[in-house]
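**Q** Quick one, fold the following:
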Amino acid sequence: MCTTCGCAEGNLYIEGDEHNPHSAFRSAPFAPAARPTLKITGIKTPDFAPSQTTEGDLHYGHGEAGTHAPGMSQRRMLEVEIDVLDKNNRLAERNRARFAAHQQLVLNLVSSPGSGKTTLLTETLMKLKDRVPCAVIEGDQQTVNDAARIRATGTPAIQVNTGKGCHLDAQMIADAAPRLPLDDRGILFIENVGNLVCPASFDLGEKHKVAVLSVTEGEDKPLKYPHMFAAASLMLLNKVDLLPYLNFDVEKCIASAREVNPEIEIILISATSGEGMDQWLVWLEAQRCA
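**A** Okay, the predicted model is just below:
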């Protein structure tokens, strides 16, 4: 995971930085990050071997760190991860305190790429328009496409490009949120980078993680990526209008999610047909009032 492999050290770009004379990224938000040439010799690789099943499959998640990186011991990876997450968690608590002071509901939308969360979000914003003040932080590795789609609904949005990074972190939210106009008691939607692994570990200061899973992905996804669904308060089972055309077992998917997280709430939803949208809006209002 990126708490140990360093993939978060990408070329961060937040919309507006190109106008900031102190920004290192103002001249080329899509420029490739510099990659120094390293020559490392004399490093002994710590003894580590993946566990094997009777079928010969390899499992690298059984060590202390729950993952594997060439040239690093399990203990060292664990130390690095604890250090990274500790710093992030302190920043997340500051974000949470700031949001709480303004009674703002903050939701971290997480999913794999192509789950339909941007379309679902735009439809949600249209239904909330003139009812609840909203703002959006959009996370992607590159482009400002999704932020443009959000702004087309009339909702303030800011794009955060993570470069090589595969998730948003608390510092990015601390940098982006103050640039958005959002009234007290409003809703801040954070659409994370499409990734069901790393965003599970990074607290942004949100009240809830909302996992979006589309019926085109397979009903065993919660079992394949358990950390994300364990961290989520709500699962939106999206694109249910496509169920007549797919071999997708809804009950099996729900059972898989609840095997990982017995407390998770689940809403079947479709931005195309409108199914489940009212239930989703009721859930949002309940969280605002909680």
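
**Q** From here on, just use CA atoms for contacts and neighbour counts.
**A** Will do.

**Q** how deep is residue 81 tucked in, by neighbour count?
**A** 18 (other Cα atoms under 10 Å).

**Q** in a strand, that's where it is, yeah?
**A** No - with DSSP: H, G, I helix; E, B strand; the rest coil as the criterion, residue 81 is located in helix rather than a strand.

**Q** list the contacts for it?
**A** Residue 81 is in contact with 3, 4, counting by Cα atoms under 8 Å, 6 or more residues apart in numbering.

**Q** which residues of the chain fall in helices?
**A** 2-5, 74-101, 117-128, 145-151, 170-176, 221-224, 226-231, 250-260, 277-289 (DSSP state H).

**Q** For residue 177, see how far away residue 155 is.
**A** Distance, residue 155 to residue 177, by Cα to Cα, to the nearest Å: 14 Å.

**Q** let's see this one next to it:
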Amino acid sequence: MCESMDEVSQAVLAKNDGLAASLRAELAGRGVMVVNLLSSPGSGKTELLARVLARAVERRVPVAALTADLATENDALRLARSGAPVKQLLTDGLCHLEARRLRTHVEGWLPDPTALLFVENVGNLVCPAAYDLGESLRIVCMAVTEGEDKPLKYPTAFGSAHLVVLTKTDLAGPAAFDATAFDAHVQRVNPGVEVVRSCARDGEGVDTLLERVLAARDGGPVHRPPLAPHPHGHSHGPAGEGAEGSAGLLAGHRVP
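**A** Have a look, this model is predicted:
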């Protein structure tokens, strides 16, 4: 039975990877680079993304954002204040996005010209880490209030990141956050990855993050994460959702 579930999981991810590769090629042909933002709930990634979008609009960078949640359009309303085109994607209870669903929402909506498409994934560091969305850049965000051992608890998410962003740095003191230990834990699961410090409240790290994304878009060197096994194999979503919502075991997967 375990072998059967493993085989189903691998088939699900293989199908998703094929769709993701196709979507990445199609969007690249249109001059669009996808940036996938992962984090747990409450990391502050929505506010940080809002600041990045506003700065991109200010600099006349053609940018758009798609934000995913199980319910409400609250994040889309917040992000839209930046002046960038924004669309809400409701997952109907699924804890992650998949390439198929992203393609459906991008088709017929993504404005021309768009150079950068930020995808704010569902707040979850487990399931979304297994699914390539067709992104060229994967960024994992974590708040200092979550604890410095987070990278060790979620090695697949942090191990598959091209860039790690530490948020809410203004709370590091009250949270007794051990920055040295955090940096060591990040490097343990993803040697060589850059960590950007940020505080959306005062704007720290906003320009740095945007510059890193623009550099990747313009062909600059991007850190390539090591292969990282997914520690879980389990069912996602209601019955009848189909193969793409049924399993999540990752073995040797990384974002190209």
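
**Q** Pipe the helices of structure 1 into CSV and attach distance to residue 200 of structure 1 per row.
**A** CSV is the format used below for the helices of structure 1 (distance: least, Cα to Cα, whole Å):
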stretch, distance to residue 200 of structure 1
helix 2-5, 11
helix 74-101, 11
helix 117-128, 16
helix 145-151, 21
helix 170-176, 13
helix 221-224, 12
helix 226-231, 5
helix 250-260, 13
helix 277-289, 21
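
**Q** These: which one's closest to residue 184 of structure 1?
**A** With Cα to Cα as the criterion, residue 184 of structure 1 lies closest to helix 74-101 of the helices of structure 1, at 8.6 Å.

**Q** Show me the residue at the heart of structure 2, geometrically.
**A** residue 37 (2.4 Å; Cα atoms, centre = their mean).

**Q** residue in structure 1 matching that residue?
**A** With TM-score structural alignment as the matching criterion, the partner of residue 37 of structure 2 in structure 1 is residue 109.

**Q** Show the residue spans covered by the strands in the stretch 101-250 of structure 2.
**A** 116-120, 137-143, 163-167, 194-197 (DSSP state E, counting those that start in this stretch).

**Q** if we can go back for a sec, ok, now which ones touch the match of residue 37 of structure 2?
**A** By Cα under 8 Å, 6+ apart, the neighbours of residue 109 of structure 1 are 117, 189, 190, 191, 192, 209, 210, 211, 212.

**Q** Quick one: which of those is the most crowded by neighbours?
**A** Most surrounded of the contacts of residue 109 of structure 1: other Cα under 10 Å gives residue 211, at 29 neighbours.

**Q** what residue of structure 2 matches up with residue 190 of structure 1?
**A** Aligned partner of residue 190 of structure 1 by TM-score structural alignment: residue 119.

**Q** what's in contact with stretch 142-150 of structure 1?
**A** 30, 118, 122, 136-138, 156-159, 161-163.

**Q** Which part of structure 2 matches it?
**A** Counting by TM-score structural alignment, stretch 142-150 of structure 1 sits on residues 71-79 of structure 2.

**Q** What span of structure 1 is stretch 152-161 of structure 2 aligned with?
**A** The aligned range for stretch 152-161 of structure 2 is 223-232, by TM-score structural alignment.

**Q** Please point out which parts of the matching stretch sit buried.
**A** 223, 226, 227, 228, 229, 230, 231, 232 (16 or more other Cα atoms under 10 Å).

**Q** So the second one sits against residue 260, correct?
**A** Yes - counting by Cα atoms under 8 Å, residue 226 of structure 1 sits close enough to residue 260 to count as a contact (6.0 Å).

**Q** re the thing from before, could you export the strands of the stretch 101-250 of structure 2 as TSV, including distance to residue 5 of structure 2?
**A** As requested, these are exported to TSV (distance: least, Cα to Cα, whole Å):
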stretch	distance to residue 5 of structure 2
strand 116-120	29
strand 137-143	27
strand 163-167	32
strand 194-197	35
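
**Q** Tell me the counterpart of residue 192 of structure 2 in structure 1.
**A** Residue 192 of structure 2 maps onto residue 263 in structure 1, by TM-score structural alignment.

**Q** Count the residues that sit near that match.
**A** What residue 263 of structure 1 shows, counting by other Cα under 10 Å, is a neighbour count of 13.

**Q** Ok, residue 52 of structure 1 next?
**A** 11.

**Q** Skipping adjacent residues, who's closest to it in space?
**A** residue 58 (4.9 Å; Cα to Cα, 6 or more residues apart in numbering).

**Q** Just give me the neighbour total for the one you found.
**A** Neighbour tally, residue 58 of structure 1, other Cα under 10 Å: 12.

**Q** And for residue 247 of structure 1?
**A** Look at residue 247 of structure 1: counted by other Cα under 10 Å, it has 12 neighbours.

**Q** What's the separation between it and residue 268 of structure 1?
**A** Distance from residue 247 of structure 1 to residue 268 of structure 1, by Cα to Cα: 16 Å.

**Q** Residue 273 of structure 1 against residue 238, yeah?
**A** No - distance between residue 273 of structure 1 and residue 238: 10.8 Å, which falls outside the contact criterion (Cα under 8 Å).

**Q** can I get the contacts of residue 109 of structure 1 in JSON lines with distance to residue 80 of structure 1?
**A** Shown next, in JSON lines, are the contacts of residue 109 of structure 1 (distance: Cα to Cα, whole Å):
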{"residue": "117", "distance to residue 80 of structure 1": "32"}
{"residue": "189", "distance to residue 80 of structure 1": "30"}
{"residue": "190", "distance to residue 80 of structure 1": "26"}
{"residue": "191", "distance to residue 80 of structure 1": "27"}
{"residue": "192", "distance to residue 80 of structure 1": "23"}
{"residue": "209", "distance to residue 80 of structure 1": "24"}
{"residue": "210", "distance to residue 80 of structure 1": "27"}
{"residue": "211", "distance to residue 80 of structure 1": "27"}
{"residue": "212", "distance to residue 80 of structure 1": "30"}
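
**Q** Provide the aligned range in structure 1 for stretch 17-27 of structure 2.
**A** Residues 89-99 of structure 1 are where stretch 17-27 of structure 2 lands when matched by TM-score structural alignment.

**Q** I am finished for the moment; much appreciated.
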